[in-house]
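Trainee: I'd like to go over a predicted model; first the sequence, then the structure.
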Amino acid sequence: MASNGSRARGPRPPVIGITTYLEHSAFGIWETEAVVLHRSYVESVRAAGGNAVLLPPLGDWRAETVGWLDGLVLSGGADIESTRYGQDPHPTTGTPQPTRDEAEFALLAAARELDLPVLAVCRGMQLLNVALGGTLHQHTPEQVANTDHQPAIARFGKNDVTIRRGSRLAGILGRAVTVQCHHHQSLDRVGEGLAVVATAADGTVEAVELPGARFIIGVQSHPEQNIEDSRLFAALVDAAKRRREDLERE
C-alpha cells in the first residue's frame, strides 16, 4: 500500500515558474534586499489550475536546471537595459537591473530550448522582443502623444485592444478586449520571427506570438490584474499539460 506521502491523487497540476523582482524591501522587522512578486501573478496561475513557483533573478538558469518546469511566466517590472538593443538610455529609462536581465534572458533561452509554454507579460514581452533582435521605444508617450498606457504612478490604465483574426490570442480572448496596462516603453522594431497579433487604437503593439513554438505569447498589458478573467493563464496551463502529456508518451 502506498504511504500518505505517495498516494495517487490524480494528475499533478502543471508547475509554472514565474520570474520575480530583486528589490530593497521592508517587511516585519526587516529592511533588506528581497525577492518579491505581486501576489496577483500567483493567484492567476492558481485560478487557471497550475502550481506557481517563484524564480529568483539569481542562479544558474539553463535547460538542464529548469527541466522540472512545465511552463514559464515572464513577469512585468523594470526597464530592460537599453544597451541590450543597441541604444543609449533615454532620460526617462529606469536604472538598469543587469542581474534580472541576465537571469530572464537565460530563462527564456532555456524555455525555448525545452519547448516550454511561455506567457510574457509587459516587461516580459519587451524582453522576448529584444531577445529575438527587436528594439524598444524607450518612452512611448513621445510616440503616441498620450499617457493612456501609464496614466500615473502605481495606477493602471485601460486600453481597448484589437486582436488579429486567426491568431492564437484571438482564439483565447476573441477579436477585441479591454486590458489593464502600466508601461512607458513599448515595441519598436519587432524581433525576428515574432508576429504582431494585437494593437491599441494609437498603434502601440499590444501582443505578439512566435509562430512555430508550442506556446509563446507576449502581451503588453497586465492580465494578472483581472483575477476574474483567467483565460490567458488557463491557455498557458493547458499548453503546459499537453506538453507534459506529449513527453510522457515518448
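Mentor: Received it, and whenever you're ready, just let me know what you need.

Trainee: going forward, measure contacts and count neighbours with C-alpha atoms only.
Mentor: Will do.

Trainee: which helices and strands does the helix or strand harbouring Asp246 pack with?
Mentor: Using DSSP states H and E, Asp246 maps to helix 231-249. Applying 3 or more C-alpha pairs under 8 Å, 6 or more residues apart in numbering; DSSP states H and E, we find helix 231-249 packed against helix 39-47, strand 71-74, strand 118-121, helix 168-173.

Trainee: The third one packs against which elements?
Mentor: Helices and strands touching strand 118-121, by 3+ C-alpha pairs under 8 Å, 6+ apart, are strand 71-74, strand 216-219, helix 231-249.

Trainee: In a markdown table, list these along with mean neighbour count and distance to Gly191.
Mentor: Listed next are the helices and strands packed on strand 118-121 as a markdown table, based on neighbours: other C-alpha atoms under 10 Å; distance: least, C-alpha to C-alpha, whole Å:
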| stretch | mean neighbour count | distance to Gly191 |
| --- | --- | --- |
| strand 71-74 | 28 | 17 |
| strand 216-219 | 27 | 12 |
| helix 231-249 | 17 | 22 |
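
Trainee: could these go into a markdown table alongside distance to Gln225?
Mentor: Converted to a markdown table, those look like this (distance: least, C-alpha to C-alpha, whole Å):
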| stretch | distance to Gln225 |
| --- | --- |
| strand 71-74 | 14 |
| strand 216-219 | 13 |
| helix 231-249 | 12 |
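
Trainee: hang on, the earlier thing: dump the helices and strands packed on helix 231-249 into JSON lines; add distance to Leu232 as well.
Mentor: Shown next, in JSON lines, are the helices and strands packed on helix 231-249 (distance: least, C-alpha to C-alpha, whole Å):
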{"stretch": "helix 39-47", "distance to Leu232": "9"}
{"stretch": "strand 71-74", "distance to Leu232": "11"}
{"stretch": "strand 118-121", "distance to Leu232": "8"}
{"stretch": "helix 168-173", "distance to Leu232": "7"}
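
Trainee: Structure two is appended below for comparative analysis:
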Amino acid sequence: MAKPLIGVTTYLEPAAWGVWRLPAALLPAGYPRLVQAAGGTAVLLPPDAPEAAAEVVSRLDALVVAGGADVEPVHYGAEPDPRTGPPARERDAWELALIDAALAAGAPLLGICRGMQLLNVHLGGTLIQHLDGHTAGPGEFVHHDVKPVPDTLLAALTPEAAAVPSYHHQAVDRLGRGLAPCAHAEDGTVEAVEAAGPAWVLGVQWHPEMGHDLRVMEGLVAAARAR
C-alpha cells in the first residue's frame, strides 16, 4: 500500500547556505521527519497563488499547516500589538486558502502552532497577541504540561497529561465557528482545538516535531490512509 501523501506548508525567508544568499522556501527538518516516522510521505508546499489551493489539496491525502510567523491581526479585525511580529502576508494568504480548501474537501488537517491559530482565525476566531511563559527565550523551546479534555479527538490519541515542547507568544482568544478546545495548559491557555463534523481536523499549539511522541501525527496519517 502506498504511503499517504502529507502536504506540509513552508516558510518563505531570506536564507544562507554554502556560497548562496537567496530567498528560500524552507522548513525545519523535524516536520518531514515526523511525517515519515508516522508512516507518511512528506511533500513541502511553498507559498503559491491562493487560487491554486483547491487543486493542490485535491492531490494530497492530508495537510499540515506548520508553525512560523505571527498571523497578521488584520485577518481577525484587530490592530497589531507592539509585540506582534512582522507579517508574513504570502504565507497568510496561501495557508488560509489551503485551510479553506481542506475543510471544503473534508481532507484531514493538522495545524501546528501558527497553523492552529490560522485555523481558528479562518473560522472567525481571534487571537491573544501576547502572553508570557510559553517560550524559554528567543530560539529556545520550553516544556510545559498540557492536559487533554476527555472524550475529544486529542484525548483518543494522547489521553494523559504530558509535557510538550512549546514556543509561542500568541494563542487562541475567541474560538472560531465549530471549534472546541481539546487541551489546556496549566495557565488555562487553549493548547489544542478540534472541529465538529466527520472530517479529522485538529490544531495543537505545541510543536510535536520537536519531540518524540508520534501519536498526533500518526492520527493524521491514519485518517489520511482511511480517506
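Mentor: Right, received. Where do you want to start? This structure is a prediction, so every number in the text was calculated from the model and none was measured.

Trainee: so how many other residues sit close to the aligned residue in the first structure for His75 of the second structure?
Mentor: Residue pairing (TM-score structural alignment): His75 of the second structure is matched to Arg84 of the first structure. A count of nearby residues for Arg84 of the first structure, using other C-alpha atoms under 10 Å, gives 16.

Trainee: give the contact list for the spatially closest residue to Gly59 of the first structure that is not a sequence neighbour.
Mentor: Leaving aside its sequence neighbours, Gly59 of the first structure sits nearest to Ala103 (C-alpha to C-alpha, 6 or more residues apart in numbering; 7.3 Å). Taking C-alpha atoms under 8 Å, 6 or more residues apart in numbering, we find Ala103 of the first structure in contact with 57-61.

Trainee: export those residues to TSV and tack on secondary structure?
Mentor: Formatted as TSV, the contacts of Ala103 of the first structure follow (DSSP: H, G, I helix; E, B strand; the rest coil):
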residue	secondary structure
Pro57	coil
Leu58	coil
Gly59	coil
Asp60	coil
Trp61	coil
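
Trainee: Filter the residues you listed down to the buried ones, ChimeraX style.
Mentor: Command for ChimeraX that selects the buried part of those, burial taken from 16 or more other C-alpha atoms under 10 Å:
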select :57,61
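
Trainee: Return the member of the contacts of Ala103 of the first structure nearest to Ala198 of the first structure.
Mentor: Pro57 (29.1 Å; C-alpha to C-alpha).

Trainee: Just give me the residue right at the centre of the first structure.
Mentor: Ala120 (2.3 Å; C-alpha atoms, centre = their mean).

Trainee: mean deviation of the longest helix belonging to the second structure from the first structure?
Mentor: In the second structure, taking DSSP state H as the definition, the longest helix is helix 89-105. Mean deviation of helix 89-105 of the second structure relative to the first structure after superposition (mean C-alpha distance after the TM-score superposition for the first structure): 0.6 Å.

Trainee: what does that helix correspond to over in the first structure?
Mentor: Per TM-score structural alignment, the counterpart of helix 89-105 of the second structure in the first structure is residues 98-114.

Trainee: how much space between the residue of the second structure most remote from its centre and Leu27 of the second structure?
Mentor: For the second structure, the residue at maximal distance from the C-alpha centroid (C-alpha atoms, centre = their mean) is Val19, at 32.3 Å. In this view, Val19 of the second structure and Leu27 of the second structure are 20 Å apart by C-alpha to C-alpha, to the nearest Å.

Trainee: same deal with Gly67 of the second structure?
Mentor: Plainly put, Gly67 of the second structure is 9 Å away from Leu27 of the second structure if you go by C-alpha to C-alpha.

Trainee: Tell me which of these two has more neighbours.
Mentor: Gly67 (25 against 20).

Trainee: Pull the contacting residues for that one.
Mentor: 111-115, 207.

Trainee: could you redo the last one with a cut-off of 10 Å?
Mentor: Applying C-alpha atoms under 10 Å, 6 or more residues apart in numbering, we find Gly67 of the second structure in contact with 9-11, 27-28, 31, 111-118, 167-168, 205-207.

Trainee: Which residue of the second structure sits opposite Arg164 of the first structure in the alignment?
Mentor: Mapped onto the second structure by TM-score structural alignment, Arg164 of the first structure lines up with Val149.

Trainee: State the number of residues packed around that match.
Mentor: Neighbour count for Val149 of the second structure, taken as other C-alpha under 10 Å: 20.

Trainee: separation between the residue nearest to it when sequence neighbours are not counted and Thr189 of the second structure?
Mentor: Nearest residue to Val149 of the second structure, sequence neighbours excluded (C-alpha to C-alpha, 6+ apart): Cys182, at 4.8 Å. Per C-alpha to C-alpha, Cys182 of the second structure is found 11 Å from Thr189 of the second structure.

Trainee: Between these two, tell me which one has more neighbours.
Mentor: Cys182 (23 against 19).

Trainee: In the first structure, point me to whatever sits opposite that one in the alignment.
Mentor: Taking TM-score structural alignment, the alignment pairs Cys182 of the second structure with Val197 from the first structure.

Trainee: What is the burial count for Asn195 of the first structure?
Mentor: Wrong residue type there; residue 195 of the first structure is Ala, not Asn. Here the count is done by other C-alpha under 10 Å, and Ala195 of the first structure has 15 residues near it.

Trainee: got a list of what it touches?
Mentor: Applying C-alpha under 10 Å, 6+ apart to Ala195 of the first structure gives the contacts 167, 207-211, 217.

Trainee: List buried residues within those residues.
Mentor: By 16+ other C-alpha under 10 Å, the contacts of Ala195 of the first structure give 167, 207-210, 217 as buried.
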